[in-house]
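Engineer: I'll drop the sequence and a predicted model, then ask my questions.
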Amino acid sequence: MANFIVNTESFDVGRHLYPSLIDLAKKGLLTLILLSFNFVSLFAQQDPPFLAEKYEHWADSVLATLSQEERIAQLIMIPAYSNKDKVHVDSIAGLVRDYGVGGIIFFQGGPVRQAQMINKFQKLSKVPLMISLDGEWGLKMRLDSTVRFPYQMALGGITDESLIYEMGAEVARQAKRAGINVNFAPVVDVNNNANNPVIGFRAFGEEKENVTNKSLAYMKGMQDNGILASAKHFPGHGDTNVDSHYGLPVLHFSKKRLKELELYPFQQLMDQGLGSVMVAHMEIPVLDSAINSPSSLSKPIVTDLLKDEMGYKGLIFTDALNMQAVAKYYPPGKVDAKALLAGNDMLLNTMNVPAAIAEIKAALARGEISQEEIDRRVLKVLKAKAWLGLDQWTPVETDHLIADLNNSSAIFLAERLTKASLTLLKNDENVLPVKGLENTKIASLSIGANQRTEFQHRLERYSPMDHFVFPKDGNVNDIIALKENLASHQLILVGIHGLGIREGNNNFGISPEMVTLLRTLMDSHTVIVSVFGNVYSLGKIRGLENAAGVIAAYQETSLTQDLTAQMIFGGIGAQGKLPVTINSFFKRGDGLKLEGGIRMAYTSPEGVGLSTEDLTGIDSIMQQAIKGKAIPGGQLLVAKSGKVFYHKAFGYHTYDSLKVVKLDDLYDLASVTKISTSLAAFMHLKGLGKFDENITLGHYLPAAKGTNKENLKYKDILTHQARLRSWIPFWMSTVKKNGNFKWFTMKKDSSKRFPIKVADSLYIHRNYARKIYKEIFSSPLNAEPGYVYSDLSFILAPKVVEEITGESFYNYLEDNLYKPLGAGTLTFNPYLNFELDRIVPTEYDSAFRKQLLHGMVHDEGAAMLGGVSGHAGLFGTANDVAKLMHLYLYDGLYAEEQLIASGVVHEYGKCVYCEKGNYRGMGFDRPNKPGDPNGNAAPSVSEKSFGHSGFTGTYTWIDPENEIVYVFLSNRVHPTRENRNIYKLNVRTNILEEVYKAMEKANNR
């Protein structure tokens, strides 16, 4: 008991009930109290909340208006479905109108349809109906279009029970909004039988204290917020081998065992004011020796044990009376009468209301029950209705009902619960989180799936990998083929999918071939296995303990797959504990702690302390931009403190609206290339002592010697203060006056002399790059010193990097930055490695290339250099750009790898020549007019922020002070660069400003 009180104090239960005791304990006087009073009496059972005196008047007044039949009907709860036809609705309406039933239990359907039915039935009812629902994991258990919370078994793995209290409170809020009064939850069965066919994943686990604490949190969350909880399935359905939906389970346990184990959680919840109990259909000879006597129909169990011995005063519901455990022995009507005589208050799922009333009246006539006893139970029901607010019932408002039930706080709570439940059971040699991406060839394998899974899509956000599936009916030949395809991969990330929710007779759907495949792979690869399903299925995967990593995810939802992928790569950590023992390898309480936050995590705005509702302006701005033809579409990503909280795709690739933009589509980054390639390489080399911004171009690039560029300092070059011309239209030198290309420049077909692709059916001379570099070196310097934005030095940057490193420009970037970051889409000439339908086209070039540019760089100069340059040409997704920007945000550190030496990015992001009116950093753009709504940065960004924009409509910004990373990708130049609406509307900076407005609102709450 002492331990129980301590655990519940996290909900202020003990403090609320016994403030004087807590205060005395603090003063060291607890011993004196215990000497003066009986300890048990101090913690006497708390009455259910509806038994308070203030609810008696309304209950008495209503009872006085009811006939005998109407009083009996108040104890009847009938089933209804909101996904059935008008005939069904009319039949329920008739029972409500003609017989005055006390309540309705709703099953499958939708919230709006159900609300409409509730309103209809309540208006027909003389006494407000008590509306109930089975919502063990929230309303989603029965209703579509609602938020799904984790199964109770997953919740059993959570170490922070306050989260479960929050869930109870949210379930209550949603239930009240939907017109529901009673939730038949929590399941308090102690599931100590792994082969239990009906409870299993529905229970919190196999250990009574854990089950109790979790159940109490759920119960308190609901009842503190005005919804009646119902503990089930009394006296405990956790150790059965028969599903009472189909047969009658028999419990051959001693009463001592029942009291110490099965009854323990029920008693503890009753002591804390439990509102109602649901009695199961089970035969328990030690409590009732009658043959075929289900507990729900047993007076020794319901009255003698539950009411008298355990002292329970709350509402007592039967389990559904149409279940075969009782229905096979007694017809409708008779089963209801027997349940009432046993001591139950509410008869659940009465299938024949007239017959039930008639049988109960007959029992009254025979003296088997008195009218006074029936009235006592009706009064209890009416008091509960008054506590539920049904004495002042108002119709359910159906406007915005779906939106209200899917509120952002509830969605985030589901994320928090799921994240807290994930249980890491093995982590050999700290294989998790996965590191060293540059040296590891990774594959994902979904076992039990016919196509790529959500898990695999989410994994790919972190690193490029090959994906494979092994279907449920996979055979030996499939195993051989997979083994061949996976031979060159060092790491295999396996997801087990499509598992049966209950065991049945098929090992949860795990075939011998699946087990053989896994064991084969574990013999020769590093394998991490994530099991998306009933946790008991782990015991059916022989040899699973030999995997390098094992993760129990408890169920297969998009959310569990998403969060498991994040955990594998270190976006989030792990803290769950196994609530049941699976075998000798995986036992109750097992669960390794794993720290997260080493890579980007993906969450909702609530995950960073913001409100989803406060960011709706972003969507509006994007929709306005698309409608106003500033852009055909785009990708947006915003992260705070390393957590991506906004990541969306909008619109289409082009204005013909044929191809929707997806999050894994690649955009031409234009001048964002400068900070993503040239500057990235320089900063990396700076950290190695191989590059110094105070040294000249001529020092690093021999070709610059003897030219007017030789003595230009890189500090001046990177801040665009080196007197370089802004740009040179190189392509114009290739065209004759008649518009044709000069013979030594371009050809329609590739050849040994013209091997470099500039566009489709256009190839440039193999030595033409020399002419471009020569033109740069021979170009005059600006006459006046000062800031002039120039591409020229960045065109030369790849040659500088190659001179310093002896490696090709892209290979250097890929090996030292992109691969370690897992940024596999950051690439030049994406048409070589990606399907064209993943690459967003840019401009229709009517002057130079005479075609729509699709998969080829937009910038003419970069195109003439074979698509590879330091000023333009890089393509990528917003997600991969964000990885590089996070590297910059955290001063060169990402995934616990210092890829750029500490201090370098910080130094390059600083303003160098602010006193001269040049607000740029070295390579980075910075706010040139802080606070200016029409400036190059959002007005509210910090002065320490930096980033860059691109001609095609791209933009990225980093705010170290607020730990913000922002990436905006679009193709505003489609179909023509003359479209400048993106600038007129200030789309990119206005979107970022919406984030700062949301932050301000959050700070002012």
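Structural biologist: Thanks, I have the structure now. Residues are numbered from 1 along each chain as shown.
Engineer: from here on, contacts and neighbour counts on C-alpha atoms
Structural biologist: Will do.
Engineer: so what's residue 471 up against?
Structural biologist: Counting by C-alpha atoms under 8 Å, 6 or more residues apart in numbering, residue 471 touches 447, 448, 449, 450.
Engineer: what does residue 637 give?
Structural biologist: By C-alpha under 8 Å, 6+ apart, the neighbours of residue 637 are 644, 645, 646, 647, 648, 878, 879, 882, 965, 966, 967, 968.
Engineer: which of the residues you listed has the most neighbours?
Structural biologist: Among the contacts of residue 637, residue 878 has the most neighbours (other C-alpha atoms under 10 Å), with 32 neighbours.
Engineer: Would you confirm that it contacts residue 967?
Structural biologist: Yes: with contact defined as C-alpha atoms under 8 Å, residue 878 counts as touching residue 967 (5.8 Å).
Engineer: Residues that sit against both of the two, list them.
Structural biologist: Contacts common to residue 878 and residue 967, judged by C-alpha under 8 Å, 6+ apart, are 635, 636, 637.
Engineer: Looking at those residues, which one is closest to residue 162?
Structural biologist: Taking C-alpha to C-alpha as the measure, residue 637 is the one of the shared contacts of residue 878 and residue 967 closest to residue 162, at 31.5 Å.
Engineer: How about the contacts made by the nearest residue in space to that closest one that is not next to it in sequence?
Structural biologist: The spatially closest residue to residue 637, leaving aside those adjacent along the chain, is residue 647, at 4.4 Å (C-alpha to C-alpha, 6 or more residues apart in numbering). Applying C-alpha under 8 Å, 6+ apart to residue 647 gives the contacts 635, 636, 637, 638, 663.
Engineer: Now for these: which two are most distant?
Structural biologist: Across the contacts of residue 647 (C-alpha to C-alpha), the longest gap, 13.2 Å, separates 638 and 663.
Engineer: More neighbours: these two, which one.
Structural biologist: residue 638 (26 against 19).
Engineer: For residue 473, which three-state class applies?
Structural biologist: coil (DSSP: H, G, I helix; E, B strand; the rest coil).
Engineer: what's the burial count for it?
Structural biologist: Residues near residue 473, counting by other C-alpha under 10 Å: 12.
Engineer: So it versus residue 449, what's the distance?
Structural biologist: Applying C-alpha to C-alpha, to the nearest Å, the value for residue 473 to residue 449 is 10 Å.
Engineer: Residue 510 too?
Structural biologist: Residue 510 is 12 Å from residue 449, by C-alpha to C-alpha.
Engineer: In stretch 56-72, which residues have enough neighbours to count as buried?
Structural biologist: For stretch 56-72, burial by neighbour count (16 or more other C-alpha atoms under 10 Å) applies to 56, 59, 62, 63, 66, 69, 70, 71, 72.
Engineer: re the thing from before, now, among the contacts of residue 637, which is nearest to residue 367?
Structural biologist: residue 645 (66.4 Å).
Engineer: hold the first one in mind and look at this next one:
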Amino acid sequence: MADNVLTAERPVHAVPLEEKVGQLFVAGFDGVEPTDDIEQLVSSHHLGGIIYFSRNIESPSQVASLSERLQTIAREAGEPPLLIATDQEGGVVSRFDWGAQLPSQMALGATQDPTRLRSAGETVGEELASLGISMNFAPVLDVNNNPENPVIGVRSFGDDPEAVGELGSALASGFQSAGVIACGKHFPGHGDTETDSHRSLPVIPHDKDRLEAVEFVPFRRAIDDGIDALMTTHIAFPAITGDDTLPATLSKEVLTGLLREEFEFDGLLVSDCLEMNAIAETVGTAEGAVQAIAAGCDVVLVSHSPERQREAIERVIDAVESGEIPEARVDSAFERVREYKHRQFTEEREKPQTWTETVEQSREVARQLAREGATVVRDRDDTLPFDTSAPIHLVGFTGDAQSDAEDDRYDPNDFRTSLARNETKVYHHEVTDTHGYEHPFDGGEQVVVATYHARSNPGQARVVREIADAATRLAVVSVRDPYDLAAVPDASTYVTGYGYSPAMLDALADVVVGKAGGDGTLPVTIPGVE
């Protein structure tokens, strides 16, 4: 384009259609350097933004250089600056792990401290800004009231709608105070499903009254508190749409009727990735882009395939030219994107700190919140703390990521390293076959069993019961999610950390040996357990 839409402020009717459409797309790519495909999308398809995944991340200096290189590509092509986004939720969804890796949102929910969360959000936002990242697809505003949920779980603050809204709004406010756009997700709510929308289309059958009382509450709070952006979910809500095959992302009743008109949300509305199976394997990615924009999305994500990215942009242009999408709908979305870019890139704001200036504060915030969130759910026999002058036996299990959204960079068995920090002799028993495992204990030993998603792995519960029968001094520590207690309801000592980020494993180890109190408050109800 001959001039920059941010500085020239051309009337929207004077901006060519292909430029307006391209600005509505955010795309991802493979590798730690810009690919030819992504450069072409920016220069010839007027791409509006980039999303980073772990595959793009190597080091802080590399990410900062990558961001600058991408902005240079846009600038040299005469394009507006790019929105550069990522998913830095904390816990199992953390694209960066050098500093700004908070514990999971459920661990933050266990702190019950919105003031601290706002401060934490600001710290994370400052670190992201130092790397050239202007948008964070967080916080998660889903109410996780279904223990069988395979994709949200500890990514949620908990199962209390009011608490989720208060804590989510606090975290979002912190991001925004650092100049990073916060994007709450996944509207209208992904918390009460037993299906992962990365893999198929979930359906939430609840009536409107139930949705108002639970799912909508955090989103209304976030809107009232001024959140910048919201992300849609690929879930069917037949109580709103009358159709159990229509994802919310593609529904005008959900996005325009409910969110824009009833909730009066005027921020950016972003689709979840249109290459997830709930879209890609039903209507298809390109058709999904058409329907999402027509329904009310301002920005659509196509995170992986260059062919699908180009096809989707070109299909939307064709749909506007044919009258399938009114050009006024594209104009509205384009103007909203341009408004946010103007705010991000032309308004006077302090220069971001360098990464080295932000990282220590980020790490300290993560450590503090992990210690405050770690929760001793019960300790009926005063088993804790363990004696560090005697050996501690750690029985651990192998575990894999539960959802395609997760970053599978850590091993729950790293708990042994955290325990050994305390100058304690740690004997590690890694169990790969729960059915064949025979414990070696004969009574009197100090044993930690670190469960991992035990509700779906009944062999772990068998191991716990048999070790308990050996009259050992036993503490069960969940390193994945708190719902493991339902699998071992008779455990007399049960501790949970809501995830296994390094800071959280260190905090759990400190609880076991008495260096931390484990005073977090369980933010969810465990089924069948008082």
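Structural biologist: Structure's in. What do you need? Note that the coordinates shown come from a computational prediction; the quantities given were computed from them, not determined experimentally.
Engineer: quick one on the thing from earlier: now do the shared contacts for residue 510 and residue 449 of the first structure.
Structural biologist: Joint contacts of residue 510 of the first structure and residue 449 (C-alpha under 8 Å, 6+ apart) are residue 472.
Engineer: So the residue nearest the centre of the first structure, which state does it fall into?
Structural biologist: With distances taken as C-alpha atoms, centre = their mean, the residue of the first structure nearest its centroid is residue 559 (4.1 Å). Following three-state DSSP, we place residue 559 of the first structure in the helix state.
Engineer: Quick check, it in contact with residue 418.
Structural biologist: Yes: the criterion here is C-alpha under 8 Å, and residue 559 of the first structure meets it with residue 418 at 7.5 Å.
Engineer: And residue 417 of the second structure, which helix or strand is it part of?
Structural biologist: Using DSSP states H and E, residue 417 of the second structure falls within helix 415-420.
Engineer: once aligned to the first structure, how far is that helix on average?
Structural biologist: When the first structure is overlaid, helix 415-420 of the second structure sits 4.9 Å from its aligned residues on average, using mean C-alpha distance after the TM-score superposition for the first structure.
Engineer: what residues does that helix touch?
Structural biologist: Looking at what lies outside helix 415-420 of the second structure - C-alpha under 8 Å, 6+ apart - the contacts are 394, 426, 428, 500, 505, 506, 509, 510.
Engineer: go with 7 Å
Structural biologist: Identification of contacts with helix 415-420 of the second structure by C-alpha atoms under 7 Å, 6 or more residues apart in numbering yields 394, 426, 428, 505, 506, 509.
Engineer: re earlier: across to the second structure, which of the contacts of residue 471 of the first structure hold up?
Structural biologist: By both residues aligned by TM-score structural alignment, their matches' C-alpha atoms under 8 Å, these still in contact after alignment to the second structure are 447, 448, 449.
Engineer: These in strands, which ones?
Structural biologist: residue 447 (DSSP state E).
Engineer: Most neighbours out of the kept ones among the contacts of residue 471 of the first structure, which is it?
Structural biologist: residue 447 (26 neighbours).
Engineer: Map that residue across to the second structure for me.
Structural biologist: Per TM-score structural alignment, the equivalent position to residue 447 of the first structure in the second structure is residue 396.
Engineer: thought its match was touching residue 449?
Structural biologist: Yes: Residue 396 of the second structure sits in contact with residue 449 when judged by C-alpha atoms under 7 Å, with a separation of 6.1 Å.
Engineer: returning to what we had before: nearest to residue 522 of the second structure among the contacts of helix 415-420 of the second structure?
Structural biologist: Checking the contacts of helix 415-420 of the second structure one by one against residue 522 of the second structure (C-alpha to C-alpha), the nearest turns out to be residue 505, at 17.2 Å.
Engineer: what's the burial count for the nearest residue to that closest one once chain neighbours are set aside?
Structural biologist: Leaving aside its chain neighbours, residue 505 of the second structure sits nearest to residue 415 (5.6 Å; criterion: C-alpha to C-alpha, 6+ apart). When counting by other C-alpha under 10 Å, one arrives at 22 neighbours for residue 415 of the second structure.
Engineer: do you know how far residue 415 of the second structure is from residue 474 of the second structure?
Structural biologist: With C-alpha to C-alpha as the criterion, residue 415 of the second structure and residue 474 of the second structure are 16 Å apart.
Engineer: go on, residue 499 of the second structure?
Structural biologist: 20 Å.
Engineer: Could you find the closest non-adjacent residue to the residue of the second structure most remote from its centre?
Structural biologist: Using C-alpha atoms, centre = their mean, the residue of the second structure lying farthest from its centre is residue 442. It sits 43.2 Å away. Of all residues not flanking residue 442 of the second structure in the chain, residue 470 sits nearest, at 5.8 Å (C-alpha to C-alpha, 6+ apart).
Engineer: quick one, what contacts the one you found?
Structural biologist: Counted by C-alpha under 7 Å, 6+ apart, residue 470 of the second structure has contacts 441, 442, 443.
Engineer: State the distance from it to residue 382 of the second structure.
Structural biologist: For residue 470 of the second structure, the distance to residue 382 of the second structure - C-alpha to C-alpha - is 18 Å.
Engineer: Please apply the same query to residue 308 of the second structure.
Structural biologist: For residue 308 of the second structure, the distance to residue 382 of the second structure - C-alpha to C-alpha - is 58 Å.
Engineer: can you check residue 151 of the second structure too?
Structural biologist: The value you get for residue 151 of the second structure to residue 382 of the second structure, if C-alpha to C-alpha is used, is 35 Å.
Engineer: Residue 339 of the second structure now?
Structural biologist: Counting by C-alpha to C-alpha, the gap from residue 339 of the second structure to residue 382 of the second structure is 58 Å.
Engineer: The two: who's more crowded?
Structural biologist: Legend: neighbour count by other C-alpha under 10 Å for residue 339 of the second structure and residue 382, higher for residue 339 (14 against 11).
Engineer: And that one, what's its match in the first structure?
Structural biologist: By TM-score structural alignment, residue 339 of the second structure lines up with residue 383.
Engineer: What of residue 203 of the second structure?
Structural biologist: Checking TM-score structural alignment: residue 203 of the second structure goes with residue 250.
Engineer: so residue 51 of the second structure sits in a strand?
Structural biologist: Yes: under the criterion used here (three-state DSSP), residue 51 of the second structure sits inside a strand.
Engineer: Aligned to it, what sits in the first structure?
Structural biologist: Aligned partner of residue 51 of the second structure by TM-score structural alignment: residue 105.
Engineer: Ok, residue 185 of the second structure next?
Structural biologist: Match for residue 185 of the second structure (TM-score structural alignment): residue 232.
Engineer: for the helix or strand containing that match, packing partners?
Structural biologist: Using DSSP H and E, residue 232 of the first structure maps to strand 228-234. In terms of contacts (3 or more C-alpha pairs under 7 Å, 6 or more residues apart in numbering; DSSP states H and E), strand 228-234 of the first structure is packed against strand 182-183, helix 208-223, strand 276-279.
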